[in-house]
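1. Okay, structure incoming, though there's no sequence with it:
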């Protein structure tokens, strides 16, 4: 019998299979699963992995103390989109049509029609599934009929006919997004926070009260007038916490799978006022502290609902720390975001793909354990 646990191990991360191997659990009895994917966060940013880290990460450290730390974990790519494709499909990312770079905000769907994902498999096993945060795997945005109809395509960025999303009909449903690959619910943004459109998406609709032009970091494009980059991490954290409360209170005996891909600490590096200056390093260090706080809020929601014991939390990152974090500036203050590893995001060197990886499942995983398996 193929259990949910085998599907999870195969599709979410091979690293996790070490702690999950040999378990025979019926789908109805399976744990809740929360997969948290940080964006551009280095191995050396987590205190539990780097004792000399200058960034305080009390919640991640607590997660590590309560579970298993993987010291030789690697993402399947040193940039965003390919890692996300591999995480959700369990396939080599080079099997897609995207042979270099990443998706953009108006890129067409990358996950192939009919492709099974961890979300669709868990949904088939009885789970309620949600994705909250940064998607970055493409979706099909309908163009205005007056502009020729069809779908916008960031793959045409260098074509003189390309309109950068200004030809999109934001009032129409978006096609082939997260809801079509196994997620019952989606809330978040289409790509990185420095890639337009700057709008929130809920299921297949964009939230646009008034369409304006905005620039975040260094990219200009269509935006909702109420959308601000600094609000995104708090907003998706609030949504994730609300989802946990909602599922805990639901009148049904059904576990949930929450895929929680953060927009941070990727650019634009915009910690809220509460965290500004707290790291003593720079804005990136402050933003990592805010990421840690978001994870703490998720953990608190589990505790508040009495479901922490049978919830598997996996935390990792899509790739290593980016030069945009001003790595040299932090090194001068004694902090090495990619720890001892050479390179950084977008590199073939280990600093580009060696990532933090922590798994906690109190009912099963031994607290304070460690694996050095690849």
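-> Right, received. Where do you want to start? Just so it is clear, the structure is predicted and the values come from calculations on it, not from any experiment.

2. going forward, measure contacts between C-alpha atoms and count neighbours the same way
-> Will do.

3. before we move on, which element is residue 130 in?
-> Using DSSP states H and E, the element containing residue 130 is strand 128-134.

4. Contacts made by that strand with the rest, please.
-> 119, 122-123, 178, 182-192, 236, 239-240, 254-263 (C-alpha atoms under 8 Å, 6 or more residues apart in numbering).

5. how far out from the middle of the chain is that strand?
-> From the chain centre to the centre of strand 128-134 is a distance of 9 Å (C-alpha atoms, centre = their mean, to the nearest Å).

6. Equivalent analysis for stretch 122-142, please.
-> Taking mean C-alpha positions (C-alpha atoms, centre = their mean), stretch 122-142 and its chain are 11 Å apart.

7. Over to stretch 43-59?
-> 20 Å.

8. residues contacting residue 42?
-> Counting by C-alpha under 8 Å, 6+ apart, residue 42 has contacts 317, 319, 320, 321, 337, 338, 339, 351, 354, 355, 356.

9. Please identify which two of these are farthest apart in space.
-> Distance extremes for those: the farthest pair is 317 and 339 at 14.5 Å, using C-alpha to C-alpha.

10. Presented hereafter is structure B, for comparison with structure A:
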């Protein structure tokens, strides 16, 4: 048991002795909430979409309870969904709409912005960056009703004074506020004051071990175990023995074919098994409610093992998109004696539903004047219809990933799904995409022009939702430049350029290239000796460089060293010969740099479909300086194909 857990448990014991836990506990169910990170709808054996992944323990969990086929995260990215679970409120209401809660700036109120990148028609609101302690969280509810409360794993809603310990948890291990595991899954790690017990220890094995210690210590009283896994978020790292095992089982025709990712899923599933085994051993299983869910869709854009991490097929898109693959995932609820074992439900549920559901299951009243955007799904757990009218997903941002959409909000109503793209049409009007999911699960056929009355009716629901939640909305972008607009990236068809009736694109003003690299977006370039210095103003910094001659189609790697004092994810794009100038759609690899002020080496592998004639680097998503050196294109074996200046 870690020293941190021992200290936290001692504090919890002292708190209990003060009298708050005097409520009778013999019959109160324990609650275990397991939240996977970036686990896609097709990443388990629940829906039989692949035979590559092994998840016998998640299957074992499903056999004890109800599997939901239409479970939605409250956001296609993690922090907003996590806030929805803990508050029962939509991210539109809390203002946490991006996963920026690890960044230094503390923002407790969302604000609208009037300007943004010139290639965007709409602006992005400034997201809240900490879960305010003014909310009465799920953990505080449990604590105030006599439960021992423990948080294990990823948090990503703010460091002290916004950590789990300030939000109702007695225990927080490893007390880490970062966006993913610290450094790697397999030790050595980089967690402050939290060291591995053994060399090459896997963090998920350790988290399960710490969770077991918490359950053993509290087996005589009710407990709320909040196990928010680091798995299967990047960086892509796993036990080598498992990677080797899965490498033997690759089917090149299966979209799930990354042995590293499959190994990560197995370790995640092992941790679920450890919790189930412990509940059985302690004879607590019959009096324990278990919730299993994912915070957003699967990551199908980062590359690992020469392929994408995963595929959400048959769903379209993935993490960071408004399509089904970005928000739909696996979910299971277990409650022996209440929920039928090995049952399924097609009812639509969402992350914000779990808080009011647990209140009803435990016969606990909400706080005076406490309201939720979610609803209790107890009727569904009893095999009945929820009778809900609609669910809403608010995502007023535009991550540069394939299947990209500008700032948007969606509504699901029965079999229909409408996406409003803020100010994506002519003259600042909104643009819409309508899908009938019962006929078009892959969202390939936008039927908004065929059913205008349905669009109007569902858009009225969206408007009411935005008004009720007092959402801070995107605005028309005062910096929008039609010459820099690339509508094909939106996947919504071309938009008429009303700002230029002659249909002649004005030539954009460009700064002079630096060492062959052309700065664009929100950055400037300079050279210091053999180092390319990038100064980002935040938002969307990027720069590109044409090759002297195209490099033939082959698997290749972009290698470079970078020292960064910025923040956010990064991407590498490539321009393939014969492809239109809006060349970055579907030709990118996302990765997560270390923005710690130290120099790190990066190797980004990609497999173009045609000869490559230019490279673009998006090094961060925030302000700060970055220094890049030794930039070159190589074969996977390291043979240099081209070395970039300086």
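-> Now that the structure is in, tell me what you want to look at. All of these numbers come straight from a predicted model, not from anything done at the bench.

11. Superposed, what's their TM-score?
-> Here the TM-score for the pair of chains, by TM-score structural alignment, normalised by the length of structure 1, is 0.70; 288 aligned residues with a C-alpha RMSD of 2.9 Å.

12. quick one on the thing from earlier: more neighbours: which of residue 317 and residue 339 of structure 1?
-> Taking other C-alpha atoms under 10 Å, residue 317 of structure 1 and residue 339 do not tie; residue 317 has more neighbours (27 against 21).

13. Under the alignment, what does that one map to in structure 2?
-> Taking TM-score structural alignment, the alignment pairs residue 317 of structure 1 with residue 294 from structure 2.

14. number of nearby residues for the equivalent of residue 235 of structure 2 over in structure 1?
-> Mapped onto structure 1 by TM-score structural alignment, residue 235 of structure 2 lines up with residue 268. Neighbour count of residue 268 of structure 1, defined by other C-alpha under 10 Å: 20.

15. Pull the contacting residues for residue 268 of structure 1.
-> 193, 194, 216, 217, 229.

16. okay if I get these as CSV plus distance to residue 84 of structure 1?
-> As requested, the contacts of residue 268 of structure 1 are exported to CSV (distance: C-alpha to C-alpha, whole Å):
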residue, distance to residue 84 of structure 1
193, 16
194, 17
216, 23
217, 22
229, 22
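
17. So which of those wins on neighbours?
-> residue 193 (27 neighbours).

18. Quick check: the aligned partner of it in structure 2 vs residue 557 of structure 2, distance?
-> Aligned against structure 2 by TM-score structural alignment, residue 193 of structure 1 finds its counterpart in residue 180. Relative to residue 557 of structure 2, residue 180 of structure 2 is positioned 25 Å away (C-alpha to C-alpha, to the nearest Å).

19. for residue 133 of structure 2, same thing?
-> 45 Å.

20. Let me see the contact set for the residue nearest the centre of structure 1.
-> Central residue of structure 1 (C-alpha atoms, centre = their mean): residue 261, 1.6 Å from the mean position. By C-alpha under 8 Å, 6+ apart, residue 261 of structure 1 lies in contact with 35, 36, 37, 38, 39, 131, 132, 133, 134, 135.

21. Next, the contact list for the fifth one, please.
-> When you say that, I think you mean residue 39 of structure 1. By C-alpha under 8 Å, 6+ apart, the neighbours of residue 39 of structure 1 are 80, 261, 262, 263, 264, 265, 266, 317, 318, 319.

22. Next one: it from residue 139 of structure 1, what distance?
-> With C-alpha to C-alpha as the criterion, residue 39 of structure 1 and residue 139 of structure 1 are 20 Å apart.

23. so which strand or helix has residue 15 of structure 2?
-> helix 3-15.

24. now for that helix, which elements pack on it?
-> Applying 3 or more C-alpha pairs under 8 Å, 6 or more residues apart in numbering; DSSP states H and E, one finds that helix 3-15 of structure 2 makes contact with strand 171-173.

25. going on from the strand it packs on, what's the next piece of helix or strand?
-> Next along from strand 171-173 of structure 2, by DSSP H and E: helix 203-217.

26. Please identify the buried residues of that following helix?
-> Across helix 203-217 of structure 2, burial judged by 16 or more other C-alpha atoms under 10 Å covers 203-215.

27. Output those in JSON lines, with distance to residue 562 of structure 2 appended to each entry.
-> Formatted as JSON lines, those follow (distance: C-alpha to C-alpha, whole Å):
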{"residue": "203", "distance to residue 562 of structure 2": "27"}
{"residue": "204", "distance to residue 562 of structure 2": "29"}
{"residue": "205", "distance to residue 562 of structure 2": "32"}
{"residue": "206", "distance to residue 562 of structure 2": "31"}
{"residue": "207", "distance to residue 562 of structure 2": "32"}
{"residue": "208", "distance to residue 562 of structure 2": "35"}
{"residue": "209", "distance to residue 562 of structure 2": "36"}
{"residue": "210", "distance to residue 562 of structure 2": "36"}
{"residue": "211", "distance to residue 562 of structure 2": "37"}
{"residue": "212", "distance to residue 562 of structure 2": "40"}
{"residue": "213", "distance to residue 562 of structure 2": "41"}
{"residue": "214", "distance to residue 562 of structure 2": "41"}
{"residue": "215", "distance to residue 562 of structure 2": "43"}
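
28. Give me the neighbour count for residue 249 of structure 1.
-> 10.

29. one step back: ignoring the adjacent residues along the chain, who's closest to the residue nearest to the centre of structure 1?
-> Using C-alpha to C-alpha, 6 or more residues apart in numbering and skipping residues adjacent in sequence, the residue nearest residue 261 of structure 1 is residue 37, 4.5 Å away.

30. so how far is residue 205 of structure 1 from that neighbour?
-> 23 Å.

31. higher neighbour count, the two?
-> Legend: neighbour count by other C-alpha under 10 Å for residue 37 of structure 1 and residue 205, higher for residue 37 (25 against 18).

32. Report the contact partners of the one in structure 2 that sits across from the more buried one in the alignment.
-> Mapped onto structure 2 by TM-score structural alignment, residue 37 of structure 1 lines up with residue 35. With contact taken as C-alpha under 8 Å, 6+ apart, residue 35 of structure 2 is in contact with 227, 228, 229, 292, 293, 294, 295.

33. ok, now which ones touch the residue lying closest to residue 392 of structure 2 once chain neighbours are set aside?
-> Leaving aside its sequence neighbours, residue 392 of structure 2 sits nearest to residue 411 (C-alpha to C-alpha, 6+ apart; 4.6 Å). By C-alpha under 8 Å, 6+ apart, residue 411 of structure 2 lies in contact with 390, 391, 392, 393, 417, 418, 419, 458, 461, 462.
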